[in-house]
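[1] here are the coordinates; sequence isn't available:
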């Protein structure tokens, strides 16, 4: 959206534009006077927007069809529906800017001032328009480091119906509507689909368990009505972490409560059903705690430190795999951070876990520790830039390689600076500073990352700095431009991802070479013009400078050549590694094919063996049957032989008659 540069704030800017366009704000305004300056379509649209801004949605009866002008005006106005008045004002001025960019230069102060009859009600943050008394919420601005408040003409309206300041690197308070949540700190906050969810927290020593939601499209608060389940609602807690998960779920990890469990509990809130449940996990979970840090890395949650129910400080490390729901206690090598709670944690490049600050029972810290999640090794790198002061109870959020830290305290006062760490170069810098006892300089506040009009914004809520807060503040960071300028003023240390940044370093070296040559050449020219009387000396100095520049140039070119050679070697090694990986993958695919063929062959052999075993069993049965038949046959043959012998002996009568055996045989033969 093009920024309106009239120098007036709403609604003043709107009434000035309406006056110039030909609308006097009365109900009898017609399109004819405006059509002389604009086309009929533009005049109708401006008329409708003016009516919407001053009278609200169209509730007039539809004119008769035989009144074409009135019918067109009604149709245009009615088509805006329930568009908010501030949005109608914004569109009115925007269209006027597009149609007539120089309109404001032709409007004198004598014309503008009478048209702006604005009354202030009891709330200095609300402006009442003169036509119908509609309230237009105005933006509050937090004082900057210089103690000045941003003027209304410096605001860039970017919201849909509500004004949200998009001034870079300044905290502002959007015009939030709805019933505000109870003031609190040590709560949990998470963003899902342009909505910030707030759960639990501490208010006057009382733990909370309400779930509130801020719609960052309309900037309105509402309370989530939790549905009862058999396992009941989650108990009130504070010092926990709220993590968005699986697109439509919230994970509440740990926290202090009145009746703490022995182990760390993970609660799940399902947005579609508005129900709480306990996440069923396996393995050995950590002991219960609060003030710990939780970061979401890939499909795991990494939990570090905190304070248990007995107020004992911790520095242990646990990982929960969200796919297998299994806990794993890690034992990294190296020197871990000292036991602490209320610190901040972030992850860089899905590999490096960064721990900053926190506190013990008697001191606050400003040390920075890094854990390589692949090698599981702790290190304590050297911090660069404007090293932050010790603090605890701060909150952080990452945008790319930049880690923004907001708030915190040192047991004496709140921290007023909003700082940022470039996680690749480990360089700190200050983004902005607030003044006074504001919620941004407090402990236990939350900061989340959201987007508005396609740009990243930080949204802070709550905190405690002598009083409990429930304010919402927004900051639009300019880290993509300002941080690069700040970093070039300092020597860059070893990067956590040097190989990834090698190409960028080569480009920066080339840029530095060109800028350095140009800057020194300009200095030489200026010295020549200012030293006309000492031309010989100047020429000699120029020769010396040229020699120095040539030497520096040669040195830089040599360094650049080395960097390019190193980059070429890295690219060659990467190509070779990819080639080896390709060959290994092909070999793996071939082995998988051979294995599949062998498995198929083994299966066939198993089938053949089973068939042979079945045949062996059948042959054994047949063998037994053959033996039985053989015995039966032998018995039959023996019986037949005995019968023949009896017949050949003549029987009993022949024996009794005394016939000799030879004669009996002859008798038998005859």
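    All right, it came through fine. Since the model is a prediction, treat every value here as computed from it, not as a measurement.
[2] alpha carbons only for contacts and neighbour counts from here, please
    OK.
[3] what distance separates whichever strand or helix holds residue 608 from the centre of its chain?
    Using DSSP states H and E, the element containing residue 608 is helix 535-648. From the chain centre to the centre of helix 535-648 is a distance of 41 Å (CA atoms, centre = their mean, to the nearest Å).
[4] and the next element down the chain from that helix?
    That would be, after helix 535-648 and using DSSP H and E, helix 651-657.
[5] So which elements touch that next one?
    Contact partners of helix 651-657 among helices and strands, from 3 or more CA pairs under 8 Å, 6 or more residues apart in numbering; DSSP states H and E: none.
[6] Next, the buried residues of that helix.
    Going by neighbour count (16 or more other CA atoms under 10 Å), nothing in helix 651-657 comes out as buried.
[7] Measure how the following helix or strand past that helix sits relative to helix 535-648, angle-wise.
    Note on helix 651-657: by DSSP H and E, the next helix or strand toward the C-terminus is helix 661-669. Angle, helix 661-669 to helix 535-648, by axes from the mean of the first three to the mean of the last three CA atoms, to 10 degrees: 100 degrees.
[8] just checking, what packs against helix 661-669?
    Here helix 661-669 touches helix 535-648, going by 3+ CA pairs under 8 Å, 6+ apart.
[9] switch to 7 Å and redo it
    If contacts are counted by 3 or more CA pairs under 7 Å, 6 or more residues apart in numbering; DSSP states H and E, helix 661-669 sits against no helix or strand.
[10] can you give me the offset of that helix from its chain's centre?
    123 Å.
[11] another structure for you, compare them:
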């Protein structure tokens, strides 16, 4: 997981892009590594994605404004060396932040965001809504619903022509992939925060709005959407229309078109502008973000990892967690475990126990 921003009151403090943090979801242990190469400027609102062992970041905003630069780093070679990715053809998206990305067939497919355009670039009012509070002469800022594709095999950009009714322009929305379809949920445009959900077929480039047949979550921005099965998406947190940080969790079935609110133990931990990823056994791990409305007050940045169970656990997982939670009682029995299983159990003990207790148990076992 990659840390990029912390801000204090009216001053933004960007955390350095020459370090990367890795989190072991089994043991709950963090480690950090230095990064070299063509280190990108420290930014907020960048869009990160992973493709064939490479992490790509695109866009974002720094002290000099919005950018449309693309950088990548190999996560598998242990070197963690940044490189700036130069285009071999096509026109890249205009500078923007708070966008989303789908990864499909060696391509990075970017949607939406908030950024700037020149007057001569405003050729379609349906794809760009001007922020009336933010424009200077011939430079306009606003929200878009554009789709841009970066082909990693050719390093070329293109903007496919889509069909169907596209979602309204937006930023700070959430996106996820299921099969060959990219999904978009919620987000902000002007003063509106939405809860609608749309999908784009990445084979035919056809948009479809999915109209739920159940109660829907509140409109929101700065939330996350994570695929947890072949037909289900997990939504967590965000900022409501009333600018209230949210802590509710929902699962949406794209086949039945039903939203279901999920009970979880983190109701007292609202999050917005956080990250989320799929873990073991369909768990969702949420990291970072803020528990406050960061544009008004910024004392609530978080560095804990929240784990959400979205599916019933296997008997093996239940046993591992039970031993991890009761390791001190079961110290003698740990001696009987085969080495491979013992290492797995020690990771679960680490997840549930402080480091000092883990060290004592490790020596005993």
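    Looks like it arrived, so ask away. Source: prediction; values computed, not measured.
[12] tm score of chain vs chain?
    Here the TM-score for the pair of chains, by TM-score structural alignment, normalised by the length of the second structure, is 0.70; 274 aligned residues with a CA RMSD of 2.2 Å.
[13] Trace residue 539 of the first structure over to the second structure, please.
    Structural alignment (TM-score structural alignment) places residue 539 of the first structure against a gap in the second structure.
[14] and what of residue 239 of the first structure?
    Using TM-score structural alignment, residue 239 of the first structure sits opposite residue 45 in the second structure.
[15] dump the residue contacts of its match.
    For residue 45 of the second structure, the contacting residues are 60-61, 97-98, by CA atoms under 7 Å, 6 or more residues apart in numbering.
[16] Got a PyMOL select line for the buried ones in these?
    Buried subset of the contacts of residue 45 of the second structure, written as a PyMOL selection, criterion 16+ other CA under 10 Å:
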select buried, resi 60+61+97+98
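[17] So which of the contacts of residue 45 of the second structure sit within strands?
    61, 97 (DSSP state E).
[18] Columns distance to residue 223 of the second structure on top of the contacts of residue 45 of the second structure, output as TSV?
    As requested, these are exported to TSV (distance: CA to CA, whole Å):
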residue	distance to residue 223 of the second structure
60	17
61	19
97	15
98	11
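[19] And the contacts of residue 45 of the second structure, which two are furthest apart?
    61 and 98 (9.1 Å; CA to CA).
[20] Just the helices from the stretch 201-350 of the second structure, written as ranges.
    For the stretch 201-350 of the second structure, the helices defined by DSSP state H, counting those that start in this stretch cover 315-325, 331-334, 339-352.
[21] What range does the shortest one cover in the first structure?
    Helix 331-334 of the second structure corresponds to no residues in the first structure, going by TM-score structural alignment.
[22] ok, and for that helix, which residues are buried?
    Within helix 331-334 of the second structure, the residues that qualify as buried are 331, 334, counting by 16+ other CA under 10 Å.
[23] repeat for the longest one
    For helix 339-352 of the second structure, the buried set under the neighbour-count rule, 16+ other CA under 10 Å, comprises 342, 345-352.
[24] Give me the contact list for the helix or strand containing residue 48 of the second structure.
    Residue 48 of the second structure belongs to strand 47-51 when assigned by DSSP H and E. Strand 47-51 of the second structure is contacted from outside by 55-59, 98-101, 103, 106, using CA under 7 Å, 6+ apart.
[25] so how far is that strand off the chain centroid?
    Distance, centroid of strand 47-51 of the second structure to centroid of chain: 9 Å (CA atoms, centre = their mean).
[26] ok, average deviation of that strand from the first structure?
    Strand 47-51 of the second structure differs from its equivalent in the first structure by a mean of 2.0 Å after superposition (mean CA distance after the TM-score superposition for the first structure).
[27] Just give me the residue closest to the centre of the second structure.
    Among the residues of the second structure, the one closest to the centroid is residue 275, at 4.1 Å (CA atoms, centre = their mean).
[28] still on that earlier bit, as TSV, the helices of the stretch 201-350 of the second structure with distance to residue 156 of the second structure would be great.
    TSV is the format used below for those (distance: least, CA to CA, whole Å):
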stretch	distance to residue 156 of the second structure
helix 315-325	44
helix 331-334	54
helix 339-352	43
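[29] From residue 422 of the first structure, how far off is the aligned partner of residue 214 of the second structure in the first structure?
    Residue correspondence to the first structure (TM-score structural alignment): residue 214 of the second structure is matched to residue 385. As for residue 385 of the first structure, its distance to residue 422 of the first structure is 10 Å (criterion: CA to CA, to the nearest Å).
[30] Spell out which residues are contacts of both of those two.
    With CA under 7 Å, 6+ apart as the test, residue 385 of the first structure and residue 422 both reach residue 428.
[31] so how many other residues sit close to the corresponding residue of the first structure for residue 108 of the second structure?
    When the first structure is aligned by TM-score structural alignment, residue 108 of the second structure is paired with residue 301. As a burial measure, residue 301 of the first structure scores 19 neighbours (other CA atoms under 10 Å).
[32] my read: residue 301 of the first structure touches residue 320, true?
    Yes. Using CA atoms under 7 Å, residue 301 of the first structure is in contact with residue 320, at 5.1 Å.
[33] Strands of the stretch 51-200 of the second structure, start to end?
    Taking DSSP state E, counting those that start in this stretch, the strands of the stretch 51-200 of the second structure run over residues 54-58, 61-62, 65-66, 70-74, 81-84, 96-97, 100-104, 107-118, 128-136, 139-151, 156-158, 174-178, 181-189, 192-201.
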